[in-house]
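Engineer: Make a model of this:
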Amino acid sequence: MSTDPLFQPYTLKHLTLKNRLMITSHEPAYPEDGMPKDRYRAYHVERAKAGVALTMTAGSASVSRDSPPVFNNILAWKDEVVGWMRAMTDECHDHGCAVMIQLTHLGRRTRWDKADWLPVVSASHEREPSHKAFPKKVEDWDVARIIEDYADAAERMQQAGVDGIELESYGHFMDQFWSPLTNTLDGPYGGDLDNRLRFTFDTLRAIRKKVGDDFIVGIRYSGDECLPGGLTKDDGMEVSRRLKDSGLVDFLNVVRGHIDTDAGLTDLIPVQGMKSAPHLDFAGEIRAETKFPTFHASKIQDVATARHAIASGKLDMVGMTRAHMADPHIVAKILRGEEDRIRPCVGANYCLDRIYQGGMALCLHNPATGRELEQPHDIPKAQEVRRIVVIGAGPAGLEAARVAAARGHEVIVHEAANDPGGQVRLTALTPRRQEMISLIDWRFQECSRMGVTFHFNSFADEETVRAENPDVVIVATGGLPHTEVLGEGNDLAVSAWDILSGDVQPGLNVLIYDDAGDYAGLQAAEKIAATGAKTEIMTRDRSFASEVMAMSLTPSMRELQKQDVTFTVTWRLDDVRREGNGLLATVGSDYGGITRERQVDQVVINHGTRPLDDLYFELRPNSSNLGEVDYEALIDGRPQDIVRNEEGGYQLFRIGDAVAARNTHAAIYDALRLVKVL
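Structural biologist: Take a look at the predicted model:
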């Protein structure tokens, strides 16, 4: 038996979990018609196959019709959910992985104009800042029906064969009773702590009446809301003791904080540039106080921290949820002695941020996550070895090289710079985003391990490429900043890249015109504002940094507000001209003939990139496909067979920003789905 603390079995009631690693409840927004169908099942089964002991689904499954999901959640109030959950559970069980599901009523954490347009309900009329619906204050008949809904949903899950359920009690309906900030009811469900907890215990008793005493029931809750007037740490300890002593729950899954604002949610589930495992010690205190099964997850992204959490007795089961989105095979790699090959979570939060904007969760680092039905996590070998030349060692080029090498091809990479990384290396110069370099380091390490040949400081031209005698050429040269957006004065502006790279020093009074809305503008603003310069960010959009999603925006906002940066929306930079020793910027509006002026000493423009594609067009005439991509084949996962030039000596493709300015995920997704069938 392994001596690794992570691989000691753990017995929870009648259930023996084969190791201490779990995936906590989360909703990747993969359901179809509210059901966990094939995409959902494939996502969880991939992680079960790799050896995780427990996977928890749904964050959270809705128990009531008046709890409409604000993004794509499982509808646990529908009877048809039983069959879909059983199919997923059975397949995970085939791999020795236990399955649980989280159930909830969202209360005020939703909107009234979703689904059936029923009133939002809560323990007060207080609106949640994030979702903005003013709730109806709950009545006795609401309480009775929602308790019954919880019990019915639990029974459905028991019928589906899941190993247990977890109730969600932070920011949702249940916690809205707990917190003095969101409960203005009179007795029996409002007032002192006994009354505020009554709904929870009434619900738990109703569930036990339906599912019996043997079925596993736990609760995920905030042990400290970290809000003035909210539940305190002392309150959380008392709640923890009462939950244990009730005999109605089998485990505690502890979080710390609140989720009613973007900033609060981000502190509870930290993102890139924030402290790792910030609430682990707090969860350990609850376990020490209660001596009761305790689970926890919150930016525990590396195996060493997870191992420490178990070895030190802070937790019984440790959640590595986003880490398993980045690499579903963590457990298998540890068992094979390949811990150093785990694809690291970089905290980019492309998963959570996307679902809160209505998309499905994707991993910036791993384009196969959520696409298990279409894209492989393990790359299949090719039947025929080919010679593949990749131009550019940014994220797109490195992914193309990695996948090609995994296919068994001979791979040569030419990179103009001293080091791999492309735009990511520039991004990682900002201390708060330095984790991004792991995207590059991991791919470079994998390529080196598989024998990819790299030529750095090699500004490849057509002659260089043709001298390699390639079968396939993949151009991943990225792009360069585009700043030619002004009617007058383009030569007087600098790019966000100029600031980030250090090629241009920040001015004293700076106008940043952000017409791309991505990270580069924000990072330039942070660097400029940190010098003490007067800084204004301007955008023609209704909101600034529109491509940086809510949770990822939080750390930037804290820095920029601290430096008193000015945010100006709905205005457009038109012209810049010299005036004395400074610059006069003229700004206009898409809304009508209004102009204003700004006197500054520096104008910074962030307008994305334009493809660096000269080499691609030089290589096209001698390629067999003339650079053409069969999109149907690309989407269906079939090889590229287009021939437009019988005399062509190689296939030619371009990927990433060498095609058009997009993002890192798009670049590596381009590479994976193209090269996996070469």
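Engineer: switch to C-alpha atoms for all contacts and neighbour counts from now on
Structural biologist: Fine.
Engineer: for the closest residue to Ile300 other than its chain neighbours, what are its contacts?
Structural biologist: Among residues not flanking Ile300 along the chain, Ala277 sits closest, at 5.1 Å (C-alpha to C-alpha, 6 or more residues apart in numbering). Going by C-alpha atoms under 8 Å, 6 or more residues apart in numbering, Ala277 touches 297-300, 305.
Engineer: what's the distance between Ala277 and Arg558?
Structural biologist: 20 Å (C-alpha to C-alpha, to the nearest Å).
Engineer: Output the contacts of Ala277 in TSV, with neighbour count and secondary structure appended to each entry.
Structural biologist: As requested, the contacts of Ala277 are exported to TSV (neighbours: other C-alpha atoms under 10 Å; DSSP: H, G, I helix; E, B strand; the rest coil):
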residue	neighbour count	secondary structure
Ala297	28	coil
Ser298	24	coil
Lys299	26	coil
Ile300	25	coil
Thr305	16	helix
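Engineer: Can you lay out these as TSV showing distance to Glu46?
Structural biologist: As requested, the contacts of Ala277 are exported to TSV (distance: C-alpha to C-alpha, whole Å):
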residue	distance to Glu46
Ala297	20
Ser298	22
Lys299	21
Ile300	20
Thr305	23
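Engineer: before we go on, could you also do this sequence so I can check it against the first one:
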Amino acid sequence: MLLRSQLRLACGITAPNRLLFGPHRTNLGSAEGRGLSAEHVAYYHRRAAGGAGVVVTETASVHPEDWPYAQAPLASACPQGWSAIAEACHAEGALAVAALGHAGAQGSSAHSQAALWAPSPVPDAVTREVPKAMSVEEIAAVVTGFADAARRAARAGMSGVEVDAGQQSLLRQFLSPLTNQRTDDYGSPDRCRFVREILRAVRTALGPGRVLGLRLSCDELADTRGITVDAASELARDVHADLTAAGGLDYLVATRGSGDSLAAAQGSRPDGHGPTESATPLAPRIRAAIQPEVAVCAQGGIVDPEQAEGLLVEGSAEVVEMTRAQIADAELGTRLHGFAPDAEADSPGPRPRPCVLCNQHCRVDYPRAPAVSCMGDPSSGHETDPEEGVVSLALPAPPAGADRSAPGTVSGPRQPTPLTEEATGTCQPDGNGTPDEDTASPAPPAQPVEVLVIGAGPAGLETARVAATAGHAVRVVERADRTGGMLRVAAAGHGRHRLARLADWLHTECEQLGVTITTGYTAADRDIDAQLATGGAVVLCSGGRPGRIGYRVGAGVRRMDDAALLGLLASGAEPPHGPVAVYDRVGGPVALSIVEELAAREVAVTLVTPDHAPAMQLAPVGALSPAALRLARLGVPVQRRQRVLGAGNGRIQLEGVHTGEVCEVDAAVLVDCGFRLPADQLWHGTRLGMDRAGDVIAPRGVQEAILDGRRAAKRLQEVRLW
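Structural biologist: Reported below is the predicted structural model:
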């Protein structure tokens, strides 16, 4: 497998494999010192230990006035963190590369309380803020900032640096005719001068034997108005030639997009609605334009090992970035040692936990600013949290009287562990071996317990998986004829088919661990009584049920809840006939996926929402605008700011939530995408040995269900009194 083969870079350093973990926002840092926390160290160490060949850290700003988000690292505050990361990653054989950048007009003035810097006063397409056109002196200060940051990274022991000229960077803004309208030496006809000066300064500051990477937006998806592939190819060739005497470029990551187009915003982090390998066609074109000693890295939604291996085999790239895939499975690189790209899904051996392209927890650039995480692996981003029991690092507590405002601390509900001199370089897992969710699960019990798990949704399967890993004898019963629960149901919606992969993975893992799974069985109180009578344990994971609807439905209209409709589609049955109204009371992805699926099947469908726009809950993860565009292309009518009053005689009666005005729409079927309630009929909280997990506690998302399952399995280790 080429993905596992070594890669010799031009600087003389060899990467152990061709798998790259790219820079991304984590919110693991500090809003005060702007340094790198112990959480950062644990996060990157886990990926290095999990088999990543190159680990690129979160982009650090090279100038203090560039403060794009609250926890954005500042290069001058990062050396201590870089040193700890370098030592941790190098101990695992991985390269540790520091990403350096400046967000320019795509940053934020809220934290710095200063005007944004940009080549020209062009309003940002997203924030609409007008930046300040940089003076020549300010340009020189940024060049110096890059050089100083590179020097600090090298002294800290990092393998090298990656210069950010990607989608969200000041360098991209200088390269693009859309945002650089200058007429001086840094504008037309030589918009590349700024980037060349930075790369020269960085290469000189690094010295010999250090890696220099470049992340380059090679296509802004703006026709010929912005950066094109041809222009990017010429720039890459010229830049490398310019640096040859000093050591040249070692690798180049070919990305696409910017903040200036809707298509680019979606293309930079694709979801299940489009091709996952969004930017990979760029890599072979860039590779053909530059010298063979520059390793070209393919990037853009590559989440499956088959994809990555195919790109290397066909010669499109020398390196593959699989960032989201390694958030979903930190041990991806290690698992690849026992993985054959053409293996069946149920073949023996460790298979990577799949990335489902949901963008719900790995994309954290929204106001609540949670730590980066993953739907399928809630421990991602929480590697130092003892409550998760997944990875426990030997990072000592700060000494008494330590300055809490030092780099690596943060104010607010989540307190990243500050890095201290004692903590630097001590980021080894407790015990021996590679830290992963299996080895770091609860230790095998002294007396294995017989466990009955009722329900084989994500909470039930994860409970069974972790409990079986810990040595318990586990039996799962499921009322439906397949495992997966709501994961399997939701996968029937348009653009959400990859959710079934997570259900398949959980099922296969349980089978390989010896879990007994019985489907088509409805558990009752007698099953619980019999299990507890023998000293066993019961974990109830029976999921949720439809909640109250709050309106009347008369003859002439068929009402279905969202799960029933998706179950119908999943079974292969024909969709409902006649006009369909989908009532989205939640504002999430479920109703949207139903509408798109019905429209794709040429069913006349209307979306009704009490909100100002459909699927408002998608806004935090950047999916609202693409969703609106898809609905417009499908021609789906949307009734905004409306609630359902009642239904009957082929009509749905609506009321304006603000105006109180009443109107009607034609509908033979009303699909209610409403809130759910716990299906807790079997829950008896007073029984010793009985626990619960997932929607039966409170209906929430998949990540919460999986996290509940892990915690329920962990509680099986506690002292038992029966």
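Engineer: Out of the contacts of Ala277 of structure 1, flag the one nearest to Tyr10 of structure 1.
Structural biologist: Ala297 (17.1 Å; C-alpha to C-alpha).
Engineer: For the stretch 251-400 of structure 1, which segments count as helices?
Structural biologist: Using DSSP state H, counting those that start in this stretch, the helices of the stretch 251-400 of structure 1 run over residues 262-268, 280-290, 303-311, 321-326, 330-335, 350-356, 395-406.
Engineer: So what does the residue nearest to Ile300 of structure 1 match up with in structure 2?
Structural biologist: The alignment partner of Ala277 of structure 1 in structure 2, by TM-score structural alignment, is Glu277.
Engineer: what about that match, distance to Arg640 of structure 2?
Structural biologist: As judged by C-alpha to C-alpha, Glu277 of structure 2 and Arg640 of structure 2 stand 34 Å apart.
Engineer: Repeat that for Val239 of structure 2.
Structural biologist: From Val239 of structure 2 over to Arg640 of structure 2 (counting by C-alpha to C-alpha), the distance is 51 Å.
Engineer: which of the two has more neighbours?
Structural biologist: Neighbour comparison, Val239 of structure 2 and Arg640: the larger count goes to Val239, with 21 against 16 (by other C-alpha atoms under 10 Å).
Engineer: so that one touches Phe194, yeah?
Structural biologist: No. With contact defined as C-alpha atoms under 8 Å, Val239 of structure 2 does not reach Phe194; the gap is 11.2 Å.
Engineer: The nearest residue to Gly517 of structure 1 once chain neighbours are set aside in helix, strand or coil?
Structural biologist: Nearest non-adjacent residue to Gly517 of structure 1, counting by C-alpha to C-alpha, 6+ apart: Ala545, 3.9 Å away. At Ala545 of structure 1 the chain is in coil, as set by DSSP: H, G, I helix; E, B strand; the rest coil.
Engineer: Tell me the residue in structure 2 aligned with Ala545 of structure 1.
Structural biologist: By TM-score structural alignment, Ala545 of structure 1 lines up with Ala615.
Engineer: cool, Glu446 of structure 1 as well?
Structural biologist: Using TM-score structural alignment to pair residues, one finds that Glu446 of structure 1 aligns to Glu509 in structure 2.
Engineer: quick one, what contacts its match?
Structural biologist: Glu509 of structure 2 neighbours (C-alpha under 8 Å, 6+ apart): Arg465.
Engineer: Would you enumerate the residues in contact with the aligned partner of Phe295 of structure 1 in structure 2?
Structural biologist: In structure 2, the residue matched to Phe295 of structure 1 (TM-score structural alignment) is Cys297. Contacts here follow C-alpha under 8 Å, 6+ apart; on that basis Cys297 of structure 2 touches 251-254, 283, 317-321.
Engineer: how does it look with 10 Å?
Structural biologist: Counting by C-alpha atoms under 10 Å, 6 or more residues apart in numbering, Cys297 of structure 2 makes contact with 18-20, 213-215, 251-255, 280, 282-284, 286-287, 311-312, 316-321.
Engineer: Roughly how far does it sit from Ala254 of structure 2?
Structural biologist: Counting by C-alpha to C-alpha - Cys297 of structure 2 and Ala254 of structure 2 are separated by 6 Å.
Engineer: any residues in contact with both of the two?
Structural biologist: 214-215, 280, 282-284, 286-287, 317.
Engineer: For ChimeraX, write the selection for the buried entries among those.
Structural biologist: Buried residues among the shared contacts of Cys297 and Ala254 of structure 2 (16 or more other C-alpha atoms under 10 Å), as a ChimeraX selection:
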select :214,215,280,282,283,284,286,287,317
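Engineer: I'd like the shared contacts of Cys297 and Ala254 of structure 2 as JSON lines, with distance to Arg269 of structure 2 appended.
Structural biologist: Output for those, formatted as JSON lines (distance: C-alpha to C-alpha, whole Å):
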{"residue": "Leu214", "distance to Arg269 of structure 2": "19"}
{"residue": "Arg215", "distance to Arg269 of structure 2": "15"}
{"residue": "Thr280", "distance to Arg269 of structure 2": "12"}
{"residue": "Leu282", "distance to Arg269 of structure 2": "15"}
{"residue": "Ala283", "distance to Arg269 of structure 2": "17"}
{"residue": "Pro284", "distance to Arg269 of structure 2": "20"}
{"residue": "Ile286", "distance to Arg269 of structure 2": "20"}
{"residue": "Arg287", "distance to Arg269 of structure 2": "22"}
{"residue": "Ala317", "distance to Arg269 of structure 2": "19"}
